[in-house]
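# Mind looking at a prediction? Sequence and model below.
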Amino acid sequence: MVQGLKKIAKFKLSKKLIRINPAQTLSLGFLILILVGTLLLMLPFATQDRHHLSFIDALFQATSAVCVTGLVVVDTHTTFTMFGQIVLMVLIQIGGLGFMTVGILVALFLGKNIGLQSRLMIQESLNQLSMEGMVKLVKFVIGFTFFIEGIGAVILAFRFAQDFAIPKAIYYGIFHSISAFNNAGFDIMGDFRSMTSYVGDFTVIMVLTSLLIIGGIGYTVVLDIVRKKSIKKLSLHTKIVLIMTVLLNVVGTVLIFTLEYNNPGTLGPLGLKDKLLGAYFHGVVPRTAGFNSLNMGELTLSSQFVTMVLMFIGGGSGGTAGGIKVTTVAIIFLAIWALIRGKEDVNTMGRRLPKDIIYRAFAITVYSTAVVFITLFILTITEAAPLNVILFEVISAFGTVGMSLGLTPDLSPVGKIVITILMFIGRVGPLTIAFALARASKKQPPYRYVEEKVMIG
């Protein structure tokens, strides 16, 4: 009897020890998906020459796809067969939606009940503050995603049909629509040229930027707009995301247009219309799609700096974009402005922001900055490249953008592993730390320490 009780106690203890929280489950799910993608990309018939990729290269490509980054060590068009490209496309779709969202879709299709643990996972995956209406949100996310991607694919297919055979145009339309909406930035145009051939093409530029903006602002914002149908009734979160998105897109476009106007390697040779389209495209895609219509290696140093800032900021929470998120940046600036004015509360648009949200915004920013600089230091040791080129690569990987100044294909094996880890951290890290901080125990001890000031500044 005693032995039996001991066994039960040990079993319960071991079960408690191996229990993992939603944030850990989310990270583990992404890791498993990456490993499966790696193995599939290593298959001989996944590559054109029938010689499988090395494990490091396959891992890099799979991580870039699942983390919707777009950085590549091999050219997607010339290296992979259609099977390999479809594997990448599926990884992008699952990575963009979130594996939990796809899992819930399968469960609903099979008529399974969605338990509390699964709802917690959905909340974590979609970066929601409340667990209410999770299943409805999943249905909306999936339906909306396929609807928007379908529209984008059809328009792009009609446009690409002018340049390619109809089957190829349809395939190109589907691939690039999924890649754009999920802010992945993968393309199959060949020779690492991305969208440089379409720098002045109004249809391609506007469709791709519309897809990445819609995907990047976050599903919560889209659902709020659909439900409220009135600017005044929109939530504070939605208003901040929309204002910041418009502001950053306009500022990015104006700066790139001004800085690159006479640059012979980028906008210089183009007409005014093409210059405007090229500047707009490059002003939008760093948050965080990774396509490029301009020669990245020819950008001025100032344009590279602007691009890095946009990549680090990223898009909206709960969407397919990366970066520290526009709401994080907005909250930090609002908090600093309130401090400068001597205000105790941080107020905006008739609302007061909770202090825990402000603390989390600063924590995410400091954490992200630390990760970027630590990675930068490591790569300055392993890679023989200028500091600005390495920093650009690091921020692009962390922000899950996919833009590169040409360093990615020349990375050392150690550099590839470091960037692979960074892409994973960029996709999962900020989200995970935000929820870890959000779910921290709010229990306060029955006492408080004596306050003492410290000189700063």
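Sure thing, it's come through.
# can we go C-alpha only for contacts and neighbour counts from here?
Fine.
# Could I get the contacting residues of Arg352?
Asp345, Val346 (C-alpha atoms under 8 Å, 6 or more residues apart in numbering).
# Give me the distance between it and Asp345.
For Arg352, the distance to Asp345 equals 7 Å [C-alpha to C-alpha, to the nearest Å].
# Just give me the neighbour total for the nearest residue to Asn295 once chain neighbours are set aside.
Excluding the flanking residues, the one nearest Asn295 by C-alpha to C-alpha, 6 or more residues apart in numbering is Thr266, at 6.1 Å. Thr266 is flanked by 23 other residues according to other C-alpha atoms under 10 Å.
# isn't Thr266 right up against Glu260?
Yes - assessed by C-alpha atoms under 8 Å, Thr266 is found in contact with Glu260 at 6.5 Å.
# who touches both of these two?
Shared contacts of Thr266 and Glu260, defined by C-alpha under 8 Å, 6+ apart, are found at Leu299.
# What residues does Ile155 make contact with?
Applying C-alpha under 8 Å, 6+ apart, the residues near Ile155 are Gly173, Val207.
# One more pass at 10 Å, please.
Shown in contact with Ile155 (C-alpha atoms under 10 Å, 6 or more residues apart in numbering): Ile170, Gly173, Ile174, Ser177, Thr203, Val204, Val207.
# what's the closest non-adjacent residue to Leu208?
Ala180 is the one closest to Leu208 (C-alpha to C-alpha, 6+ apart), at 5.8 Å.
# For the one you found, give its distance to Arg159.
To Arg159, Ala180 is 16 Å away according to C-alpha to C-alpha.
# OK, contacts around the residue nearest the centre of the chain?
Central residue of the chain (C-alpha atoms, centre = their mean): Gly322, 2.8 Å from the mean position. Gly322 is in contact with 67-69, 183-184, 216, 286-289, 311-316, 396-401, 423, 426-428, 430-431, counting by C-alpha under 10 Å, 6+ apart.
# Work out for me the element it sits within.
Under the criterion DSSP states H and E, no helix or strand holds Gly322.
# what about it, distance to Gly95?
Distance check for Gly322 against Gly95: by C-alpha to C-alpha, it reads 12 Å.
# another one to put next to it:
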Amino acid sequence: MDSLERLLLYRKKLILPRIYQVINWFMWITYFCAILFLATLVYEHGFMISSDEAKAIRIIYKSVWIVFLLSATVQIVFQSDEDGQKNTFWSWVINVLLYLTLLPVLFKKPDAGDEGVYWTWMFFHSHYYRIAILLLYSLLQLSSSLVRLLGRRTNPSLILASSFLVIIFIGAGLLMLPRATYHGISWIDALFTATSATCVTGLVSVDVPSTFTLEGQIIIILLIQIGGLGVMTLTSFFAMFFMGNTSLYNQLVVGDMISSNSLNSLLSTLLYILGFTLAIEGIGMVIIWYSIHNTLGMTLQQEIYFAAFHSVSAFCNAGFSTLPGNLGNAAVMQNHNLLFITVSFLIILGGIGFPILVNLKETLFYYLRYLKWKCFGRSSHFPKQVHLYNLNTRIVLIMTAILLVLGTLAIALYEWNNAFSGMEVTDKWVHAFFNATCPRTAGFVSVGLTTLSTQTLLLMIILMIIGGGTQSTAGGVKINVFAVILLNLWAVIRGANRVTIFQRELSDDSIRRSNAVLMLYLIILSAAIFVMSMLEPKASLMALTFECVSALSTVGSSLDLTPVLSTAGKSVIILLMFIGRVGAFTLLLGLIKQVKKRNYKYPSDNIIIN
């Protein structure tokens, strides 16, 4: 063995393992510094700090900055393709932006006469620039660590549930900061509000505009956005887009969470989800701003904030509002039909699910390409596609339209001369449509729910149980599940041995899971109503049922019961909101050991049903 072979062997067997061990230790230090930076940032903006505390905070920021620079350097120098991690273009951009913070350290402040160089130096010397880069780098590191955790074969269901729990407790802590509220808030109300926001429910135990300051409301809307998109969706996007390729197992798990058809389209699916969310919320924000411009006595900044808050809250099906009395406030009840219609369509788009939005986008682009070919006289050569809409899209769109039409007609019928009395005809139809849309897990209020008839309340309970589409911001048993159950019922009544729709046969697994989801939902709901009846003996059964269904379906509507609940009652509602957002099936999959598939079958037998 020559000296070169000895050197290579020595490097591989002795040197590299120690280098990788040091890198691993350094990564843990980086994760700790990322958490320390975020905690310090929260402390700085959440409390009134003294001059000594400000000096300590600057020292922490500088220390974290040094650690991040060393971390980026170590990853670049000692990176190996063997660990499957490759820097993407955007990860290089982040590293370059981080290194640019060194410019003011390496070069002295230039004279103001050379404006270009002077303002460039001032920009990179800015405290806000450094904080923004450190914040972005911290989020990327923590997101990467969460996705890498999947590579350890940790149960994805438990990671999903745990991530929501972490965000909820962080949100509750942030809402208890002195700057987040006007007069303080109890821990149970902070936890209740954080859970309601993260689980995009909308139930509130305190009045939002009179309790939370602007900082507190911003925390709430951030929790809504995170909860609406999904914690794993955001962290997976950051890790895969900025931090490079992840392991095959990671990609399979994330793909299953977001219903991606292939690994090749995994990142594009994440981009679609974020892109659709920002685009729809942006369009909704513009329309809402136009609908309330110069009508509520707000400044331009307040109008923009109002529009942004309600657009995010509506698309994420959260139901939070900055107006006293929600959207039933007298300031918007008249001459604001465009506002109610816009909020309704934002709720619908957020509730049909991201896979349907992607399918609709693909269909729209298909017709645009067809028109392009037709304009050039080449339509006969256009590659035609037979099935533009997949089965899931057709079922969700048809069922959504049916429920909206029937719900609007029924509410208009029961409330025309009741809750809607005194309104103009156009307003009645708009509010009927709005109140048929909101039980699809949004929770906004335009008229007092206690003024509605019993028939309307029962209809709302049914709509709340059905909910929205899968892979959406909505809750409930999901409209896909409800459709499959109805199709199976119709097949049994007709004596058919197969469940078919649109010349497609539904799989046995889809039917079994749909029946199980509904049964599990009803079991949890029944147990919750029974427990709440003991904890809140003074409340009516209708109010308790409405509250429990609203919490479990993450709707946010209430018959004025939420603010008067006891601590134990609020705890039950918190648990229901968490189960409704994460999913009872998801929780059980994470807690119960799955049975291995076997290649044998037992003899079949029948049980007497009728």
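Nice, I can see it. Not measured: the values here are computed from a predicted model.
# Tell me the residues that contact both of Gly322 and Gly95 of the first structure, please.
Joint contacts of Gly322 of the first structure and Gly95 (C-alpha under 10 Å, 6+ apart) are Cys67, Val68, Thr69, Ala184, Arg427.
# which residue lines up with the first one in the second structure?
So the one you mean is Cys67 of the first structure. Under the alignment (TM-score structural alignment), Cys67 of the first structure pairs with Cys199 in the second structure.
# Let me see the contact set for its match.
Each residue near Cys199 of the second structure by C-alpha under 10 Å, 6+ apart is listed here: 164, 168, 193, 223-228, 230, 316-318, 473-475, 551, 553-555, 574, 577-582.
# Only the buried subset of the residues you listed, as a ChimeraX command please.
One line in ChimeraX is enough to select the buried ones among the contacts of Cys199 of the second structure; burial here means 16 or more other C-alpha atoms under 10 Å:
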select :164,168,193,223,224,225,226,227,228,230,316,317,318,473,474,475,551,553,554,555,574,577,578,579,580,581,582
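# How about the secondary structure of the counterpart of Ile608 of the second structure in the first structure?
Taking TM-score structural alignment, Ile608 of the second structure has Met455 as its aligned residue in the first structure. Judged by DSSP: H, G, I helix; E, B strand; the rest coil, the three-state class of Met455 of the first structure is coil.
# which residue ranges form the helices in the stretch 251-400 of the second structure?
With helices called from DSSP state H, counting those that start in this stretch, the stretch 251-400 of the second structure shows them at 266-292, 300-315, 337-352, 354-375, 391-415.
# again with the stretch 251-400 of the first structure
Along the stretch 251-400 of the first structure, the segments classed as helices by DSSP H, counting those that start in this stretch run 272-284, 301-313, 326-340, 355-382, 387-398.
# Of these, which stretch is the most buried?
Mean neighbours per residue, mean count of other C-alpha atoms under 10 Å, is largest over those for helix 387-398, with a mean of 24.
# coming back round to it: give me the more crowded residue out of Ala180 and Arg159 of the first structure.
The residue with more neighbours, out of Ala180 of the first structure and Arg159, is Ala180; 33 against 17, by other C-alpha under 10 Å.
# contacting residues for the equivalent of the more buried one over in the second structure?
Aligned by TM-score structural alignment, Ala180 of the first structure pairs with Ala314 of the second structure. Applying C-alpha under 10 Å, 6+ apart to Ala314 of the second structure gives the contacts 200, 224, 281, 284, 308, 320-321, 342-351, 438, 441-444, 473.
# try 6 Å this time
With contact taken as C-alpha atoms under 6 Å, 6 or more residues apart in numbering, Ala314 of the second structure is in contact with Val343, Leu346, Ile347.
# swap in Ser260 of the second structure?
By C-alpha under 6 Å, 6+ apart, the residues touching Ser260 of the second structure are Leu266.
# State the distance from it to Val531 of the second structure.
39 Å.
# And for Ser145 of the second structure?
From Ser145 of the second structure to Val531 of the second structure the distance is 39 Å (C-alpha to C-alpha).
# Under the alignment, what does Ile23 of the second structure map to in the first structure?
In the first structure, Ile23 of the second structure lands on no residue (TM-score structural alignment).
# helix, strand or coil for Ile23 of the second structure?
At Ile23 of the second structure the chain is in helix, as set by three-state DSSP.
# So Phe11 of the first structure belongs to a helix, correct?
Yes - assessed by three-state DSSP, Phe11 of the first structure belongs to a helix.
# per the alignment, it corresponds to what in the second structure?
So, by TM-score structural alignment, Phe11 of the first structure is left unmatched.
# neighbours around Phe11 of the first structure, how many?
By other C-alpha under 10 Å, the residues close to Phe11 of the first structure number 12.
# what sits against the aligned residue in the first structure for Ile479 of the second structure?
Correspondence of Ile479 of the second structure to the first structure, assessed by TM-score structural alignment: Val326. Each residue near Val326 of the first structure by C-alpha under 6 Å, 6+ apart is listed here: Ile313, Gly315, Gly316.
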